[in-house]
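S.K.: Sequence isn't available, so here's the structure alone:
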């Protein structure tokens, strides 16, 4: 089963409560919580908050390493199989939509070719994005219309050269890899906006800037994934003297709210998710009922 929804909606707490009720273990599907040391800014569940429930796929990467959906798929499915093999219930939890689908759905990942990637990145550096986008429009118009940033355009062209198939042909169908139940947390959007602002202020008060400074010394800027995390990219600008802490805090709040809206849009598109009120006093009981 999986617990999904926007950041700040209480997914981690519900997953722990379900694990206690169902003799389960939790599998993390939040991409930024893979990173060791990224604790405050990702609202990573603490050992005390886990209440003795085993958690898998937390703290698996250094900040210099790049998160990989295909690696996660393999690791998450292995963790789920291990949990089920011991007669327990696996509870996937997270707001990274593609990672959730990678664990739950029939989803094929094309390979990579470093030589093709380097050549395309060199062309991007020399001539800009426009020629690559024109090439992608001819090879894969579906991806060209959907992908905006240079990194994804390069990836789509790499896949086309490597496999002869459009990148869009690898997009998942809504077909479970094995039977699953998805519970989504339905939020009051204004209350969530207020909660996210309070949460960011709390992160700052609890030492987010110091955490970013420690991770900067450990190579945070070298990481293609970790350096883009909400809060971390903003407070790197504080360390560089570009912003003050108040500006970084407000920008993090705005970015986090936008991210929550994108998460809701992603998960709302999946008709298989059963939505429950995040503030329902019977939330745990109703969730357990869906899993029996």
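M.R.: Right, received. Where do you want to start? The structure presented is a predicted model; accordingly, all values stated were derived computationally and were not measured. Numbers count the residues shown, from 1 in each chain.
S.K.: from here on, contacts and neighbour counts on C-alpha atoms
M.R.: Fine.
S.K.: From residue 236, how far off is residue 133?
M.R.: For residue 133, the distance to residue 236 equals 31 Å [CA to CA, to the nearest Å].
S.K.: More neighbours: these two, which one.
M.R.: Set residue 133 next to residue 236 and count neighbours by other CA atoms under 10 Å: residue 133 wins out with 24 against 21.
S.K.: Test my guess that the more buried one contacts residue 155.
M.R.: No: judged on CA atoms under 8 Å, residue 133 makes no contact with residue 155 at a distance of 11.5 Å.
S.K.: And what about residue 26, helix, strand or coil?
M.R.: What DSSP: H, G, I helix; E, B strand; the rest coil gives for residue 26 is strand.
S.K.: Could you report the neighbour count for it?
M.R.: As a measure of burial, residue 26 has 27 neighbours, counting by other CA under 10 Å.
S.K.: That one is in contact with residue 18, isn't it?
M.R.: No: proximity of residue 26 to residue 18 does not meet the contact threshold set by CA under 8 Å, at 9.2 Å.
S.K.: ok, structure two:
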């Protein structure tokens, strides 16, 4: 019988990384990254990427695969992740997916067929994005697909462009192309890390302070020399765009730190809202001393070991 697929989900700074290591050790597993920004080489401090000496000797997959100038897509990530999961299971190990990118996780574990793309249309929409800005395109999306507009923040120009492209190509709402709440493999368990908002906000504040103290500005300076400002995906990562604004003289360092905290808190709320809509997730409290046992029990209920 194949090993189950375990996906750890929850807000940034909730404690997913530590639990993923505990579960991988307990289950004889390997970790598969599902964070959209940790695929980039050199984006370490600002993504809280676990350094090799902190991985407890557990193999980690889908880290440091791309240069910051390369665009990451959900479709590409889905293919990489599913190949990694299949390889891990072929070796009779348990894949433990972990990361805060909800759409990436859903694309891996759920039935999700991607609509096609049209390079000419995409270039036209991206040119319009550069010309009028993300908020103007978001208003256009609101007119043709209100549901998609509600689910995409106005400043996420890349997702707005993709939604408009899908609507134009398929004649259907963008939401119709999103993954259904149906696992691609029935031997899948999602475990969510539950954490109260005041504790999470305090953790986010401390994490951002630690990132700036730990060399985030220097990391961004190095990545700018590698083309970060031209990266369609990497250049929009939280923390990195704020530091780029500081380095460009658009804001003070204190403002960049506070803006990073605000953006991270907002992102964490969106993550939590997305995951709470999925009734299949088994939630464990972040501070429950038995959280590993509770997670293992949920996994064994599906696939007894």
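M.R.: Okay, I see it. Just so it is clear, the model here is predicted, and its values are computed rather than measured.
S.K.: Now the common contact residues for residue 26 and residue 18 of the first structure.
M.R.: residue 91 (CA atoms under 8 Å, 6 or more residues apart in numbering).
S.K.: Strands of the second structure, start to end?
M.R.: 5-9, 29-33, 60-61, 94-98, 188-194, 282-285 (DSSP state E).
S.K.: Trace residue 37 of the second structure over to the first structure, please.
M.R.: Under the alignment (TM-score structural alignment), residue 37 of the second structure maps onto residue 32 of the first structure.
S.K.: Its match - how many residues pack around it?
M.R.: The burial count for residue 32 of the first structure: 27, using other CA under 10 Å.
S.K.: where's it relative to residue 251 of the first structure, distance?
M.R.: 18 Å.
S.K.: cool, and residue 60 of the first structure?
M.R.: Taken as CA to CA, the span from residue 60 of the first structure to residue 251 of the first structure is 28 Å.
S.K.: Compare the two and say which one has the larger neighbour count.
M.R.: residue 251 (16 against 13).
S.K.: ok, for the aligned partner of the more buried one in the second structure, nearest residue in space, not its chain neighbours?
M.R.: Aligned by TM-score structural alignment, residue 251 of the first structure pairs with residue 259 of the second structure. Ranked by CA to CA, 6 or more residues apart in numbering and with sequence neighbours excluded, the top spatial neighbour of residue 259 of the second structure is residue 242, at 6.9 Å.
S.K.: so what's whatever residue of the first structure lines up with the one you found up against?
M.R.: Using TM-score structural alignment, the partner of residue 242 of the second structure in the first structure is residue 234. For residue 234 of the first structure, the contacting residues are 248, 249, 251, 252, by CA under 8 Å, 6+ apart.
S.K.: Against residue 133 of the second structure, how distant is the match of residue 251 of the first structure?
M.R.: 20 Å.
S.K.: can you pull the contacts of the counterpart of residue 178 of the first structure in the second structure?
M.R.: The alignment partner of residue 178 of the first structure in the second structure, by TM-score structural alignment, is residue 185. Counting by CA under 8 Å, 6+ apart, residue 185 of the second structure touches 109, 110.
S.K.: Residue 192 of the second structure touches residue 14, doesn't it?
M.R.: No: counting by CA under 8 Å, residue 192 of the second structure does not reach residue 14; the two are 9.6 Å apart.
S.K.: Give me the nearest residue to the residue most central in space within the first structure, chain neighbours excluded.
M.R.: By CA atoms, centre = their mean, the mean C-alpha position of the first structure lies nearest to residue 96, the distance being 2.7 Å. Setting aside the residues directly before and after it, residue 96 of the first structure is nearest to residue 30 in space (CA to CA, 6+ apart), at 5.3 Å.
S.K.: Run a quick neighbour tally on that neighbour.
M.R.: 22.
S.K.: Spit out the contact partners of the alignment partner in the first structure of residue 230 of the second structure.
M.R.: Aligning on TM-score structural alignment places residue 230 of the second structure opposite residue 222 in the first structure. Counting by CA under 8 Å, 6+ apart, residue 222 of the first structure touches 63, 64.
S.K.: One more: the one 10 residues further on?
M.R.: Going by CA under 8 Å, 6+ apart, residue 232 of the first structure touches 41, 212, 226.
S.K.: Distance check, it against residue 67 of the first structure.
M.R.: 16 Å.
S.K.: repeat for residue 47 of the first structure
M.R.: 23 Å.
S.K.: which of these two has more neighbours?
M.R.: Neighbour totals were compared for residue 47 of the first structure and residue 67, and residue 67 leads with 20 against 11 (other CA under 10 Å).
S.K.: corresponding residue for that one in the second structure?
M.R.: Residue 67 of the first structure maps onto residue 72 in the second structure, by TM-score structural alignment.
S.K.: correct me, but its match touches residue 231?
M.R.: No: applying CA under 8 Å, one finds residue 72 of the second structure not in contact with residue 231, separated by 9.5 Å.
S.K.: mind listing what the corresponding residue of the first structure for residue 166 of the second structure touches?
M.R.: Alignment note: residue 166 of the second structure maps to residue 159 in the first structure; criterion TM-score structural alignment. Contacts here follow CA under 8 Å, 6+ apart; on that basis residue 159 of the first structure touches 110, 111, 112, 165, 166, 167.
S.K.: Filter these down to the buried ones.
M.R.: 165, 166, 167 (16 or more other CA atoms under 10 Å).
S.K.: to the chain's geometric centre, what's the distance from stretch 59-77 of the second structure?
M.R.: Centroid displacement of stretch 59-77 of the second structure relative to its chain, using CA atoms, centre = their mean, to the nearest Å, is 11 Å.
S.K.: what's that stretch in contact with?
M.R.: 30-34, 36, 38-42, 80-81, 84, 103-104, 107, 114, 223, 226-228, 230-235.
S.K.: Buried among the residues you listed? Need that as a selection in PyMOL.
M.R.: To isolate the buried members of the contacts of stretch 59-77 of the second structure in PyMOL, using 16+ other CA under 10 Å:
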select buried, resi 30+31+32+33+34+36+38+39+40+42+81+84+103+104+107+223+228+231+232+233+234+235
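S.K.: what comes up buried for stretch 130-143 of the first structure?
M.R.: For stretch 130-143 of the first structure, by 16+ other CA under 10 Å, it's 132, 133, 136, 139, 140, 141, 143.
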